[in-house]
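> need coordinates for the following:
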Amino acid sequence: MLNYRSEFKDHEETKINSESFINLFGSSSQIFKTGKEIFLKIIQYFNKDSVEYRNLIIINPNLNENIIAIQLYYISILRGLIIGLLKISNKSLDEKNYDSIVNINEKSESSKEIIYRDLISEIDLVKPFLEKCYKQNKDWNMSYFNILFHFVNNKAFLKEILINDLFQQFYLDLFPGSLRKKLAEVYTPIWLARHIVDQSSWGTLLSERILDPSCGSGTFIKEFITKIREKHEETTNTEKIFDFIIESIFGFDINPIAVFTSKLNYLLHILDIIPENKSFNIPVFLKDVFKAEPSIELKFDHILGNPPWINWENLTEYNKDFLADIWNQYINSNYTGMNSMLGHTKQDISGLFFIRVAEKYLNNNGKISLIMNKSLINGKANSSFREYLLHGMEKENLSKNVSIIQIEDLGAFQPFKNVITSTIILHGQQGVDKKENFPYVKWKVKSNLNLSSVETLSINNFELESITADYIKIGPDSNIIIPNSKLNIKLINRSSEKSEKYFAKEGANTEGLNAAYWIKEIKETNGNLIKFSNYNHRQNKKIYLKHEIPIETDLVFPLIRSGNISKWLYTLDTFIIFTAKYFLEEIREEKYFKKKYPNTLKYFANIKKDLINRKSYIAKSKNLPYYIMYGNSDMISDYKVCWKRMGKKIESVVIGKEDNLLIGKKSPIPQETVVYINTGSNFEEAHYLCSVINSELFNHAVSDIKIPGTKSFGTPDILNYINIPEFKEKNKNHIDLANNSKLAHKIKLSGKNTNKIEEKNNDLVKKIFS
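Now for the predicted structure:
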């Protein structure tokens, strides 16, 4: 027999608990490493065209054999736990008798034994693989069975499972984060699930039903059962409580492994109150809520959970078409609209999931609370979802739809391990009047809190600000939801009219070929010519050349990249050959370009094939010369206020003309990931705007409108929502802000701290918006 007992003995001096379970059976253990190799060999034994193999990959045909082997290992360990429980119940099952362990089909009158056997039968799709494992690897199986028996015989361990979600921890340990992200498996911390369960009024009536429509390992189900048992812990009639739980707490999931795990979690939480000789089924079902009609004729009073956050881009074309058809049931839309809604910003399908489960499964006046991506309430791509929530659907054959009754905004806090996102809890109710204003709760992590482990937190670790939020119209057919915090109520434009004074724009775009336009080194030759080396960019290695053909300096400008920008400071290390179509008349006509810039045209002619193959050039600029790039004359203005399009904060800097011995005095050109406001020759106005944009008040407002950390956080359209007062030379506050910005630039350049001057600016900005 393999010597896993020695590995177990190493842990025997410590307690038998969740930690030692993960140590013994998790991804670093010898049991796992051996088990994975065993299942890899078994998988390879079955032909990929066989029924057994096709059944195994039915969840996701794209899974590789390594992942399938881990899934089989995971199931085998959980099955071993159930066999251990069966052994405790059935004393005739001998832990030393291998056949009595792997063959568990004996008849029994005991309710517990029947449910154990039924639960094991749930995983018939992997039965051929497990049976082959049992036949060929007796030593390995007996070793881990014997260790598992020690765990299930330990009452303290079984009690710990009731408190902590062991199966979630085990799954997270075994499966790589990249895979879970692709499969939209974002597991909810127990304390967050508990908070959402506590927020619901469920449990006050013994006739209400609840549903977790994407139950995963059963975290929400576990919390529901715990809540009802705690509420009625003094009740001596445990059969009544058991009946209520079984008849009221339901779960769905599309993944058979999740259903199996959730059922086991469910079982462990009712194990001690199962009546003798009572037949029942654990109400967790394998179901795709998008496809299947309800197999149980039930509606629910409460729906809670954490739906799949699957990116639209990760769906098959079949599923895209299928989901688009579903979306059309709820909104006057079309495939193009749906594709735009979800594909434009790589959004997930959780918004459609919210609508679908509410319409199919929620009772009239029933409530739904789901953990969602914040982009659903303020992302451009999700305007159709908000339109549904605000105005409802226009199809007469469907029931009255759900309305928002509250939003909880988790702010900058990241509740999910290894997943960066902006998270909300969206609370809705079926059959109530729609309102354009509703409660909004902002979460803020209390100071000095250690966030190294989000699993150990509680709602008490947060400050909760209760305010309201509005639907704000931002176009003829579009709206966003914005909270009415004290800080942003004056700042955010609550009309559909855009600012008439200040407009932001994106920088110059080479349309996918930076290596052709960006240059790193320039050297003087004769007259108005320079030699240069291309910027070493990963996009096109073949263009990494030192060009012997000199080019004219007229079109060479300093380049401001996003990496060059910080608050109050910028650096320069790159140049760009600026051939924007709206820059100079000579650029738009090749014959004039050749006459004025013959050397530059020779350079572009050498890489003409690369330039004309740019997708955006083919789509938009076919009637223009092949060397054209996106840009305009604003980009060469004397003064610009610039900031990064991507980031967690808007941090701006004033950029003016720079003198260079080889190309002369020129204004740096911002790249496309830099956003800028052109103030022309007005130096004071540029610094006034820079102070406003760098203020806490401005950043607070942008964070309410946009999602920090995303690619669209600092896009030009933020000025569509924020009313920056027009600069007035006679306004003392405006002048003070401009002077403070000039001083902050000097202080930052010297390497010193700008905190004091920023505090003064924050007070001044509040005054100009008051």
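> every contact and neighbour count from this point should use C-alpha atoms.
Fine.
> go ahead and flag the most central residue of this protein.
residue 421 (4.4 Å; CA atoms, centre = their mean).
> hang on, isn't that one packed against residue 414?
Yes: judged on CA atoms under 8 Å, residue 421 makes contact with residue 414 at a distance of 6.7 Å.
> tell me where the stretch 551-700 of the chain has strands.
For the stretch 551-700 of the chain, the strands defined by DSSP state E, counting those that start in this stretch occupy 556-560, 565-566, 569-570, 574-577, 580-582, 629-632, 640-644, 652-655, 658-660, 664-666, 669-670, 674-678.
> so which elements touch the fifth one?
Applying 3 or more CA pairs under 8 Å, 6 or more residues apart in numbering; DSSP states H and E, one finds that strand 580-582 makes contact with helix 585-588, strand 629-632.
> next, the buried residues of it.
Neighbour-count burial for strand 580-582, with 16 or more other CA atoms under 10 Å as criterion, is recorded at 580, 581, 582.
> closest to residue 643 out of the residues you listed?
Nearest to residue 643 out of the buried residues of strand 580-582 is residue 580 (CA to CA; 20.9 Å).
> tell me the contacts of that closest one?
With CA atoms under 8 Å, 6 or more residues apart in numbering as the criterion, the residues that contact residue 580 are 508, 587, 628, 629, 630, 631, 632.
> re earlier: could you dump the strands of the stretch 551-700 of the chain into a markdown table with distance to residue 78 added?
A markdown table is the format used below for the strands of the stretch 551-700 of the chain (distance: least, CA to CA, whole Å):
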| stretch | distance to residue 78 |
| --- | --- |
| strand 556-560 | 56 |
| strand 565-566 | 52 |
| strand 569-570 | 57 |
| strand 574-577 | 58 |
| strand 580-582 | 63 |
| strand 629-632 | 58 |
| strand 640-644 | 49 |
| strand 652-655 | 54 |
| strand 658-660 | 67 |
| strand 664-666 | 68 |
| strand 669-670 | 57 |
| strand 674-678 | 52 |
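> would you do the same for the sequence below? I want to compare the two.
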Amino acid sequence: MTLDPACGSGTFLVKAIARIRQNFAQKPEAFPGAEKGLIEAILRNVVGFDINPLAVLASRTNFLIAIRDLIRHVGEIELPIYLADSVSTPSEYEDLFTSASPVARVPCAATKPPFLLVPREVGASAATVNEFTQLIEHALKVGLSADEFLTDLSQTSVSIRDRKHYVELYETMANLRDEGRDSIWARIIKNSFAPLFVGQFDIVVGNPPWVNWESLAPEYRKVSAAAWEHYALTGPLPGKRRQSSSASKTDVCILMTYVAADKYLSKGGRVGFVLPRTIFQSETGGWHFRRFVLPGGKKLAVELVEDIDALKPFRGQATNTSCVAVFKSGGTNKYPVEWRQWRPRQARQAQELTLERVKKASTIRKLLAEPISATELQSPWIVGTKATLSLLRDALGKSPYAAVVREGLNTRGANGVYFLQASLLAGRLMVTNLAREGRNERVQETTLPIEDSYIYPLLRGEDVSRFKASPKEYVLIPHSASSPTSPVVFADLPKLTREFLSEFKPILSNRKKFRNFDPAGNEWHGLYSVLTATFSPYKVVWREMAAGSGVIAAAVASHRLPLGAEKVVMPDHKLAIIPCDSEAEADYLAGFLNSNVTNLIVRSYAVATGISTHILDRVAVPRFSARNKLHKQLALLGKRARLGNLTVEEENELSFIAAELLGLSADEAGTVVKELAKM
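Now for the predicted structure:
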């Protein structure tokens, strides 16, 4: 039996039907009744759910097309594609979670609020659901009163606990009928209960929605909250991690994976889902997911990960990283896990290819994956060959710089106000806010004169390349180096600076509170994550997003304003910062972070869109010492790279020094170079 709990247009279901038909062609004797047995097997063994009515319609249509030549062999059929919420239905209708509510909510776009309140006991069994929906559909059709409907219902197996709830539901549906809002609602109720009674499946497949918790509709967040708690997919994260909120829910596909394995999978069955690779390799986003333990202590084992990201299977895919993961119910994870990396032999041409054609057009590299920390099995997975994992295991460790690394400044959605272009006009500094940067249509472009007291060179991710940093724009930061976390009192700011900020006060004061940042009061003009490290005269930065390139780091110091003053460069939140005591220390760190061994470690466990402060928990960069010859040489090479370009010999020297500082031999450093070239 095969289930797709988020079936969309039915792609996986149609493939499952094709597989059953192929089996019939090869072994027709396995299907008693010939074609009649075939279509009965399909209707019994291929099931889909989706919460979107249009998706269900498309899926049913494609399902029907796939069996159109077989329909004549049977009488009336019911397509096993249901308009149902495969995640929240257990929460609403079963005793899986404790609920004091006597009613459960069935989505209904025609009512306000958009759901029907169905007495919970209706979902006691498939029989009670069928009896209830058939009877209410009949009662509405022939025009029975609510009392007459209840009299008939009392003769069924439905146990009526509170007549009031049945009367309210019946009257709501009668009003929909009288308003001409069609009469499908009884069937919608029946569909909604389907996930409870379809049974368990040998295979659960699909491409569950990749939707971040924060992007879910508020109503659905409320409905699914109990499920997140039940599956222990929420809660604080250990240690000093960026996403430390007790409500650190992430992608809804994580929840669907756990629900599918727990509720729909038979013992020994398998789940095969298309998932974002980040849930295996993100430092924070997949932490709870990587417990791989279901309620009651039942284990969920990862059997195989097919890393298909390089094939770019989705049109318009930008930052999403795709994989196909296969899980087995009741198994225990045995590390390392098989990880197969697919790469196209040439640029993708056709949009749709069969699996056989994809195999011929791709190379498949067999790798292994295991938690990067041997003591924290929920830590991100590191991926590589057996030899690479062994080599890197000896090089992993926490850097002393992990205690001081920080993120750059964050405007909390007001880039369009604080990010500026600057120029001179008749000896005056004129600034224009980059209104479109904040994606806030209420921000209007304004050009005003301003003092240079709180204007700084702005460094953004795109301004940083390997060893190089070139600020192109400017930023207004009304904070002081002596007390950076809070803004300067508004009345103490220079006159023109106050006038500029006042132009945007309604927008700035309406920004959302975040941790210790609250712009609703007197600090409405401030920024978030302005720290001592931000004002450091020497620092090294690296890009959080560095697709296909690993770590991209550069040493930075000061930059000239249009009026000629040298000011400290200010990195934004897409850059990580290590404050340094000297130029030499910054060059040393840039050299180490750009080295082959650092990049092999980082690219083996981190996704390219999440190379943030956590890398110093994994790469044991030693603290700089001006007395250490290797440190001094690495700093010299970093400076040469910043001011010009390194020769091939100097690049090799830089990487071999970094490898030696991590305790690797010259031979192992050579292996690092070879392995990195294969990535």
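> if we can go back for a sec, looking at the helices and strands packed on strand 580-582 of the first structure, spot the one closest to residue 224 of the first structure.
Of these, nearest to residue 224 of the first structure by CA to CA is strand 629-632, at 56.0 Å.
> list the helices and strands that closest one packs on?
strand 580-582.
> top strand in the second structure by residue count?
Ranked by residue count under DSSP state E, the longest strand found in the second structure is strand 265-276.
> which stretch of the first structure lines up against that one?
Using TM-score structural alignment, strand 265-276 of the second structure lines up with residues 362-373 of the first structure.
> average gap between that stretch and the second structure?
With mean CA distance after the TM-score superposition for the first structure, stretch 362-373 of the first structure departs from the second structure by a mean of 1.2 Å once superposed.
> quick one: map residue 147 of the second structure onto the first structure.
Counting by TM-score structural alignment, residue 147 of the second structure lines up with no residue in the first structure.
> residue 147 of the second structure: neighbour count?
For residue 147 of the second structure, the neighbour count with other CA atoms under 10 Å is 13.
> tell me which residues are up against the helix or strand hosting it.
Element membership for residue 147 of the second structure, per DSSP states H and E: helix 146-153. Helix 146-153 of the second structure has contacts (CA under 8 Å, 6+ apart) with 132, 135, 136, 139, 163, 166, 167, 170, 171.
> one more pass at 7 Å, please.
Residues from elsewhere that reach helix 146-153 of the second structure (CA atoms under 7 Å, 6 or more residues apart in numbering): 139, 167, 170, 171.
> how near is the residue lying closest to residue 268 of the second structure once chain neighbours are set aside to residue 3 of the second structure?
Spatial nearest neighbour of residue 268 of the second structure, chain neighbours left out: residue 329 (5.2 Å); criterion: CA to CA, 6 or more residues apart in numbering. Per CA to CA, to the nearest Å, residue 329 of the second structure is found 15 Å from residue 3 of the second structure.
> and for residue 136 of the second structure?
Distance, residue 136 of the second structure to residue 3 of the second structure, using CA to CA: 29 Å.
> do the same with residue 206 of the second structure
8 Å.
> more neighbours: the two, which one.
residue 3 (28 against 23).
> so what's that one up against?
Counted by CA under 7 Å, 6+ apart, residue 3 of the second structure has contacts 46, 47, 48, 201, 203, 204, 205.
> among these, which recur in the first structure?
Among those, the contacts conserved in the first structure (both residues aligned by TM-score structural alignment, their matches' CA atoms under 7 Å) are 46, 47, 201, 203, 204, 205.
> out of those, who's nearest residue 400 of the second structure?
For these, the nearest to residue 400 of the second structure is residue 205 (44.5 Å; CA to CA).
> now do the contacts for the closest one.
Neighbouring residues of residue 205 of the second structure by CA under 7 Å, 6+ apart: 3, 4, 271, 272, 273.
> what's around the third one, how many residues?
I take that to be residue 271 of the second structure. By other CA under 10 Å, the residues close to residue 271 of the second structure number 27.
> kindly report the same for the second one.
Around residue 4 of the second structure there are 29 other residues, counting by other CA under 10 Å.
> in the stretch 501-650 of the first structure, which spans are helices?
Counting by DSSP state H, counting those that start in this stretch, the stretch 501-650 of the first structure has helices at residues 514-517, 585-588, 590-596, 598-606, 608-612, 615-620.
> circling back: buried stuff in the match of strand 265-276 of the second structure?
Under the neighbour-count criterion of 16+ other CA under 10 Å, stretch 362-373 of the first structure has 362, 363, 364, 366, 367, 368, 369, 370, 371, 372, 373 buried.
> any idea how far residue 482 of the second structure is from residue 4 of the second structure?
With distances taken as CA to CA, residue 4 of the second structure is found 58 Å from residue 482 of the second structure.
> before we move on, what about residue 547 of the second structure?
Residue 547 of the second structure is 36 Å from residue 482 of the second structure, where distance means CA to CA.
> repeat for residue 458 of the second structure
Going from residue 458 of the second structure to residue 482 of the second structure by CA to CA gives 20 Å.
> the helix holding residue 147 of the second structure: what's the following helix or strand?
Following helix 146-153 of the second structure in sequence order, the next helix or strand is helix 163-178 (DSSP H and E).
> give the buried residues for that next one.
165, 166, 167, 169, 170, 173, 174, 176, 177.
> next one: stretch 7-24 of the second structure
In stretch 7-24 of the second structure, counting by 16+ other CA under 10 Å, buried: 7-14, 16-17, 20-21, 24.
> just put these in CSV and tack on secondary structure and distance to residue 64 of the second structure.
Below are the buried residues of stretch 7-24 of the second structure laid out as CSV (DSSP: H, G, I helix; E, B strand; the rest coil; distance: CA to CA, whole Å):
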residue, secondary structure, distance to residue 64 of the second structure
7, coil, 14
8, coil, 15
9, coil, 12
10, coil, 10
11, helix, 13
12, helix, 14
13, helix, 11
14, helix, 9
16, helix, 13
17, helix, 11
20, helix, 15
21, helix, 14
24, helix, 18
